[in-house]
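J.: Give me coordinates for this.
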Amino acid sequence: MTTTVRATRPQGATFIELFFDLVFVFAVTQVTGVLAEHLTGVGLIRAVLVFWLVWWAWTQFTWTLNAADTEHSGVQLLTMAAVAAAFLMALTVPDAFEATGWWFATAYILVRLIGLAGQWWVSSGDAEWRGAIRPWMALSFAGLATVAVAAALPSGPRTVAFGVAAALDLFSAWRAGDGEWRLYPEHFAERHGLFVIIALGESLIAAGTFAADQPRTGVLLAAVIFAVAGACALWWTYFARAKGALEEAMHRAASRERGRYARDVYSLLHFPIIGGVVGFAVAIEEAVAHPTEHLEPAGALALVVGVALFVGCTGVALVRAGAGWPVVRALGGMALLGSYPLAVAWSAPSALAWVAAIVVVVAAAETLLPQR
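T.: Below is the predicted model:
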C-alpha cells in the first residue's frame, strides 16, 4: 500500500483499472443488444444517447485514475465502489427508456458522483488543477441533475432530456479544456487502447454466442471466419500505426495543450470509434444468427457505417495529432459507405467478406506506403 494518493510518476494500466473497464464493456455490449432489438431511427438515437452516458462515465474515470496512484488502497476502494455502481448501470441499460428507467439513471449518477469525488480528492493541494476541475464539476452537476429529471419523464421527453444532458457534458468538456490538467500520456493512451481491444473481443464473443446455437454448416463457418477477419482488420488499422502516433502527439503537447488534445482525441473522438465497434457487432450478430439470409437493410447499414466510423474517426484523430492526412482511410471510408447496396444485396457472409477486404486493404496500404 502507498500513502500518496496522487501518482508521482508514469504508471501502466493496473488490474483494478482492467476490472473497471470490463464492467463498462459489458455496458457497451448491453447497448449493442438494445440497438439490435430496436434498429429504427428512434432506436438509434436512444442507443446513441445511452451509449454516450456510459462512455462519459468511463472517460471521466480515465482522467481520474490517470493522475491517481492506483496502488493506493483508498483509490482501489473508490474504484471498486464505482465498479459496483457501473455494474448496476450496465444491467439496467435496457431499462433506460422504460418505466423502470430510474434504475439506470440512479446508477449512472452514482458512478459519475464517485468519479467527481475522486477527481476532487486526487487534485487536493494543486490550485491550478482545481481551477480546471471547478467549471467541469459545476457543469457536470447540471448534466446529472438533467438525467435525474429525465428519469421521471415519459420516454419521448426523456429522450430530449438525455440529449440535453449530453450537450451539457460536451459544453463542460469544452469549458474545462483550457485548464491545467495532470496527465500521463502513455497511461492515457494505454487505457483507451485496452478499451478498443476489449470492445472488439466482446463483439466476437456476442456473435459467438449466437453462432453456438446454430447448426454447424459451411455457411455459418464462412460468416464466423469473415466476422473474425473483420475484427482483426479493425485491430490492425488502430494498433499498427494509429495508437503509437496518437500517443506520441500527446507526449509532444505542452501542458495546457495536452488537456485539450486528450479531450479531443481520446474522450471525444474515441466515442464514435467505439460506436463503430457497436455497429459492427450488431451486424455480425445478425450475420451469424441468420447466415443463409441477406442482412436486413438496417443491419447492412450498421455494418458499413460502423466500420467506416471506426476507420474514419481514427483518421480524424490522426489529423488532430498532426500525423498527416490519412488519404487511404478517407478512400476506404468512402468505399465502405458506397458498399451499402452490395451489403443489402449479397448474402450475409459475402457482405462481411467484402467489408473485411476493404479494411484489410486500408490497413495494408497504411502500413506499407510511406507516411507523409
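J.: CA only for contacts and neighbour counts going forward, please
T.: Fine.
J.: show me what contacts the most centrally placed residue in the chain?
T.: With distances taken as C-alpha atoms, centre = their mean, Ile274 lies nearest the centre of the chain, 3.6 Å away. The contact partners of Ile274, taken as C-alpha atoms under 8 Å, 6 or more residues apart in numbering, are Val196, Ala199, Phe310.
J.: Just to check, Met137 is in contact with Leu116?
T.: Yes. Using C-alpha atoms under 8 Å, Met137 is in contact with Leu116, at 7.0 Å.
J.: need the helices for the stretch 101-250 of the chain, in chain order.
T.: For the stretch 101-250 of the chain, the helices defined by DSSP state H, counting those that start in this stretch cover 101-122, 127-150, 155-176, 185-212, 218-239, 242-252.
J.: Kindly report the same for the stretch 251-372 of the chain.
T.: Under the criterion DSSP H, counting those that start in this stretch, helices of the stretch 251-372 of the chain are mapped to 255-261, 270-289, 297-320, 327-338, 340-345, 348-368.
J.: Between the two ends of stretch 257-275, what distance do you get?
T.: From its first residue to its last, stretch 257-275 covers 26 Å (C-alpha to C-alpha, to the nearest Å).
J.: Need the winner for burial among the helices of the stretch 251-372 of the chain.
T.: Each of the helices of the stretch 251-372 of the chain was scored by mean neighbour count; the highest is helix 270-289, a mean of 26, by mean count of other C-alpha atoms under 10 Å.
J.: quick one: that helix to helix 348-368, angle?
T.: Going by axes from the mean of the first three to the mean of the last three C-alpha atoms, to 10 degrees, helix 270-289 is angled at 140 degrees with respect to helix 348-368.
J.: Following up with a second sequence; could you model it the same way so I can compare the two?
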Amino acid sequence: MSHPVIRRAWYVPMRARPAEESHRVSTPLELLFDLCFVVAVAQAAAGLDHGFIENHVGSAILAYLMTFFAIWWAWMNFTWFASAYDTDDVPYRLLVLVQIAGSLVIAAGVPRVFADNDFTVIVIGYVIMRLATVSQWLRAAAADPPRRRTATRYAVGVAAVQVFWVALLLVPSSWVLAGFAVGVLLELSVPIVAERPTPTTYHPHHIAERYGLFTVIVLGESVTAATLAFQSAMDRSGHSATIIGMAAAAVITMFCLWWVYFDHESVPEINAARAAFLWGYGHYLLFAAAAAVGAGLVVAVAYEEQETHGISYVVSAAATTVPVTIFLLVITALRAQPGRPRIIPVATSIAAAVVLADTFVPAPLYLTAGVLVALVAVLTAATRTRAGASPDAPPAADS
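T.: From the prediction side, this is the model:
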C-alpha cells in the first residue's frame, strides 16, 4: 500500500497565526535551529572554563556574558517571530537556513572574543542572520495588515540596531564596553517599542515549550562538556574514586536542575505583555547559568587534577556554585504565580543560599548535589500533595 504524498504550498502569505491555535508544538525546523545554535553555546562555555583555568577570571566572565547575550538574543528573536508567523513555506525555510548559517558564523566568532576581544566575526554572523530576520518581518508587514505597524517597527528597529553594531567595530577599543551596553539597551527596547501598536500573536504554550526545549539542550551541552572533562581525567589518572564521585555528583546536579525547571503544575502565565517580557528576558540569566554550570564542572575537574594556573579553591568552587545559585533564583522568579504553595519559592531560595555558602566549605560539588536532592524532595512533596488534595485531581489508577 503506497503512502499518500503530503503536498505543501511553496508560498503562503505570512499572516499571524492565532494565539489560541490548538496542537501548536515545536517544529522539526525549530529543533534543527536550536541544535545548530547550541554550537555557539558550547563555544561560549568553553571560553569561560578556559578563562577560569588560566586564571583570567574577570575577563572570562565579562566575555562570557557579552557573547552569551549575542547568542541568546539571536535565538530569542527567531523563537518569538516563529511563534507568531511560521508559515513553513519554501521562502520561510530558506530564510531560516540563512539564519542558521549566521548562527554558525556567530559560533565561529566566539573564541575571538575571549582571545582578543574581537567581535568582528560575531557581528558578521549577526548581519547574515538579520538580513533574513528583516526580510521575514517585511513579509509579515506586507501580508498582515492588522499588525503592519508592529512588523514594520520590528524591521526598522532590527536594521537600525544592526547598523549600530557595525559602526561599533570602528570605534577605539576603549569605547567598546560602553558601546556594547548601549547596544544591549537598544536591542532590548526594540520589542518593547514594536509591540505597542498591536502585539504579535505569539502562542504562550508554544513559547513555554520552546524555552523548555532550549533549557534541555543547554543542560545537555553542559553534561557533554563535563563528561569529556571527567573522561579525560580518568584516562590520565585511572579510575580514581574522587573523579568517579565528582562525576556522580555532577550528574545528580544536572538532573536536579532539570527537575527543578520542569517541576511545575501548569504552563507559565505569559499571556500579558509584562509577564511575556519577564519570561523572555529573564531566561538570559537562566540559560547563561545552565551553560556556566557545565563550565564550572570542567574547572572543578581541572582543579582536582592540579591543571589550573593559580586560582584559589574558593574560585574553583564558585565556578559551579554561583551559576547553580543564579539558576535557582531565576527559576524562582520566573515561576512565581498566584496560588502556588509558598513553600516552593521559600525552599528554592533557601537552597540557593546554601549552595552559595558551599563555595567556602570542603567538597562543594557533593554538598551542592545533596542540597539539590533535598530541594527536589521538598518540591515533589509540595506539588504532589497539593495535586492529591485538589478536588479536580484525577483518581489514582488501580494497581
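J.: Aligned counterpart of the residue nearest to the centre of structure 1 in structure 2, please.
T.: Residue pairing (TM-score structural alignment): Ile274 of structure 1 is matched to Phe287 of structure 2.
J.: now swap in Val219 of structure 1 and tell me
T.: Matched to structure 2 by TM-score structural alignment, Val219 of structure 1 sits across from Thr242.
J.: any idea how far that match lies from Phe230 of structure 2?
T.: Look at Thr242 of structure 2 and Phe230 of structure 2: by C-alpha to C-alpha, they are 11 Å apart.
J.: Have a look at these two and say which one is more surrounded.
T.: Phe230 (22 against 11; other C-alpha atoms under 10 Å).
J.: correct me, but that one touches Ala241?
T.: No. Phe230 of structure 2 is beyond contact range of Ala241, at 11.9 Å (criterion: C-alpha under 8 Å).
J.: still on that earlier bit, so which of Met137 and Leu116 of structure 1 has more stuff around it?
T.: Shown here are Met137 of structure 1 and Leu116; by other C-alpha under 10 Å, Leu116 has more neighbours (21 against 18).
J.: how about the counterpart of that one in structure 2, what does it touch?
T.: Taking TM-score structural alignment for the superposition, Leu116 of structure 1 sits opposite Val134 in structure 2. Val134 of structure 2 is in contact with Tyr154, Ala155, Val156, Val158, Ala159, counting by C-alpha under 8 Å, 6+ apart.
J.: how about the first one, what does it touch?
T.: Read that as Tyr154 of structure 2. For Tyr154 of structure 2, the contacting residues are Val134, Trp137, Val190, Pro191, Ala194, by C-alpha under 8 Å, 6+ apart.
J.: Now rank the residues you listed by neighbours and give me the top one.
T.: That'd be Trp137 among the contacts of Tyr154 of structure 2, by other C-alpha under 10 Å, with 23 neighbours.
J.: Isn't that one up against Val158?
T.: No. Trp137 of structure 2 is beyond contact range of Val158, at 9.6 Å (criterion: C-alpha under 8 Å).
J.: Show the contacting residues for Gln64 of structure 2.
T.: You called it Gln, but residue 64 of structure 2 is Tyr. Each residue near Tyr64 of structure 2 by C-alpha under 8 Å, 6+ apart is listed here: Ala44, Ala45, Gly47, Leu48, Phe114.
J.: Can you get me a residue count around the third one?
T.: Pointing back at Gly47 of structure 2 there. Neighbours around Gly47 of structure 2, by other C-alpha under 10 Å: 24.
J.: got it, and Val12 of structure 2?
T.: Neighbours of Val12 of structure 2 (other C-alpha under 10 Å): 15.
J.: quick one: it from Asp89 of structure 2, how far?
T.: For Val12 of structure 2, the distance to Asp89 of structure 2 - C-alpha to C-alpha - is 6 Å.
J.: One more: Gly294 of structure 2?
T.: For Gly294 of structure 2, the distance to Asp89 of structure 2 - C-alpha to C-alpha - is 37 Å.
J.: go on, Cys256 of structure 2?
T.: For Cys256 of structure 2 relative to Asp89 of structure 2 (C-alpha to C-alpha), the value is 39 Å.
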